[in-house]
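> give me a 3D structure for the following:
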Amino acid sequence: MTTQQATFAAGCFWGVEAAFREVKGVVDVESGYTGGTTRDPTYQDVCGGRTGHAEAVRVTYDPAVTSFEDLLDVFWQIHDPTTPNRQGPDVGTQYRSAVFFHDAGQEQAARAAKERLGRSGRLPRPVVTEIAPAGPFWRAEEYHQRYHEKHGGGCAI
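Here you go, the predicted model:
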């Protein structure tokens, strides 16, 4: 099986991870930090708001079963892409909405999907989702992995 990766930030990574784990064709999902400047940040570093990182998930998927576009559809449905640096009660740059693309095809698909969503009239405000190249992904501490499975929830998405 040949797999591909996609990286998304949509608020607290616990619920985002759980949502992507439900998608047929998703092989693995890891919670972590990306989009910032600090090497190997901790949760406390990221929550301090000075690293530039977002709480994010790295999705490994089988493109023979699900497409990047299918993953984008899930991404748009599980969070509010119109609130800058916020999802529900969680506030800060680490909770921003972002697609971190791994290749030109993902970038093109993300930009097109964002534009379609913005023109759809479904949302009360403009879509503020950042679309940026994927950089280093720092896996979050083990207690964040599969958080919903271990603890039955935690943050709202």
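
> make it CA atoms for all contacts and neighbour counts henceforth
Fine.

> in contact with Val74, which residues?
Under the criterion of CA atoms under 8 Å, 6 or more residues apart in numbering, the contact partners of Val74 comprise Ala19, Phe20.

> SS state for it?
Put simply, Val74 is helix when judged by DSSP: H, G, I helix; E, B strand; the rest coil.

> now do the same contact list for the closest residue to Cys47 other than its chain neighbours.
Of all residues not flanking Cys47 in the chain, Gln94 sits nearest, at 6.9 Å (CA to CA, 6 or more residues apart in numbering). Taking CA under 8 Å, 6+ apart, we find Gln94 in contact with Gly11, Val46, Cys47, Gly49, Gly52, His53, Ala54, Glu55, Asn85.

> from the residues you listed, pick the one nearest Gln77.
Ranked by distance to Gln77 (CA to CA), the contacts of Gln94 are led by Gly11 at 12.6 Å.

> so that closest one makes contact with Trp76?
No: if you go by CA atoms under 8 Å, Gly11 and Trp76 don't touch, sitting 12.0 Å apart.

> out of the two, which sits in the busier spot?
Gly11 (32 against 16; other CA atoms under 10 Å).

> so what's the residue count around Arg146?
When counting by other CA under 10 Å, one arrives at 20 neighbours for Arg146.

> for the protein, what's the longest helix?
Criterion DSSP state H: the longest helix present in the chain is helix 104-119.

> I'd like the structure of this one too, to check against the first:
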Amino acid sequence: MPIRPLPLVALTAALCLGAAAVAAWPETPANAAAFPAPPAEKPGIKGDQVAVLAGGCFWGIEGLFEHVRGVKSVTAGYAGGVKADATYRAVSTEKTGHAEAVRVVYDPSQVSYGTLLKVFFSVGHDPTQVNRQFPDVGPSYRSAIFPQNSAQREVAASYIAALGKAQAFSKPIATKIETGAFYPAESYHQDFLRRNPDNGYIRRYDAPKLAALRTTWPALYR
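This is a model prediction of the structure:
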């Protein structure tokens, strides 16, 4: 019997699920006040700023940051590789060097870069997993930060060190600070969580991120 190809979105969901066993979502901070605060930043930053973060399948990270106060837009895409290979089909081979990532445009007068990192580390993903994020396995699902300037790089490095010193997690933090351009993903990936709230993957792995943001950092949720 010939194999009937899956529709594009169904194929995407199947690839995003991967073949690994399902793992439980990590616990959010029991005491939000005890979770280390990000380092202080230089005051007076003017105009919209950009943060690029990678923490597993970009559907959930994108959907999470769309609900953070002060964020103006979020784009799903690929970071850390070259433009020619920045396609879902190519990146899914795990040979291009890209990470699934998001480009967050934010207003620094409303939310700081460090606060975005606090959300990223505390409720966005499990930063202790190496080259995977629960059922998604491979370097494209790695935990990584792509600073857009030297100030962001300094904040990111200081915060990772502070989280390690505070033993915020039971395992070492695997998040790497990297360089590389960002390339938007295909249109069918954009706003996937918002457009597909009943998708099985979204309900199992990404809806809990929104719930964790709302309960752990209510002042940041919108």
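
> so the residue nearest to Cys47 of the first structure belongs to a helix, correct?
Yes: under three-state DSSP, Gln94 of the first structure falls within a helix.

> tell me how far it lies from Glu141 of the first structure.
For Gln94 of the first structure, the distance to Glu141 of the first structure (CA to CA, to the nearest Å) stands at 16 Å.

> let me see the ranges of the strands in the first structure.
Applying DSSP state E to the first structure gives strands spanning 4-10, 26-34, 54-61, 86-87, 90-91, 97-101, 130-133, 138-139.

> how about the aligned residue in the second structure for His144 of the first structure, what does it touch?
Matched across to the second structure, His144 of the first structure falls on His189, judged by TM-score structural alignment. Each residue near His189 of the second structure by CA under 8 Å, 6+ apart is listed here: Trp59, Ala76.

> do that again at 10 Å, thanks
Applying CA atoms under 10 Å, 6 or more residues apart in numbering to His189 of the second structure gives the contacts Val9, Thr12, Phe58, Trp59, Glu62, Thr75, Ala76, Gly77, Tyr88, Arg195.

> what's the burial count for Gly47 of the second structure?
9.

> give me the nearest residue to it, chain neighbours excluded.
The spatial neighbour of Gly47 of the second structure that comes closest, neighbours along the chain excluded (CA to CA, 6+ apart), is Asp107 at 6.8 Å.

> and Val137 of the second structure? What does it align with in the first structure?
In the first structure, the residue equivalent to Val137 of the second structure is Val91, according to TM-score structural alignment.

> please report how far its match lies from Ala104 of the first structure.
Distance, Val91 of the first structure to Ala104 of the first structure, using CA to CA: 31 Å.

> the two: which is more packed in?
It is Val91, of Val91 of the first structure and Ala104, that has more neighbours when counted by other CA under 10 Å, with 16 against 10.

> wait, the more buried one touches Glu55, no?
No: applying CA atoms under 10 Å, one finds Val91 of the first structure not in contact with Glu55, separated by 11.7 Å.

> now the common contact residues for the two.
Common neighbours of Val91 of the first structure and Glu55, using CA under 10 Å, 6+ apart, are Gly11, Cys12, Cys47.

> am I right that Phe101 of the first structure is in contact with Ile131?
Yes: applying CA under 10 Å, one finds Phe101 of the first structure in contact with Ile131, separated by 7.2 Å.

> those two: which is more packed in?
Set side by side, Phe101 of the first structure and Ile131 give different neighbour counts by other CA under 10 Å, the larger being at Phe101 (21 against 18).

> so what does the more buried one match up with in the second structure?
With TM-score structural alignment defining the correspondence, Phe101 of the first structure maps onto Pro147 in the second structure.

> how much space between the spatially closest residue to its match that is not a sequence neighbour and Ser140 of the second structure?
With sequence-adjacent residues excluded and distances taken as CA to CA, 6+ apart, Pro147 of the second structure is closest to Arg153, at 5.1 Å. Using CA to CA, one obtains 21 Å as the distance from Arg153 of the second structure to Ser140 of the second structure.
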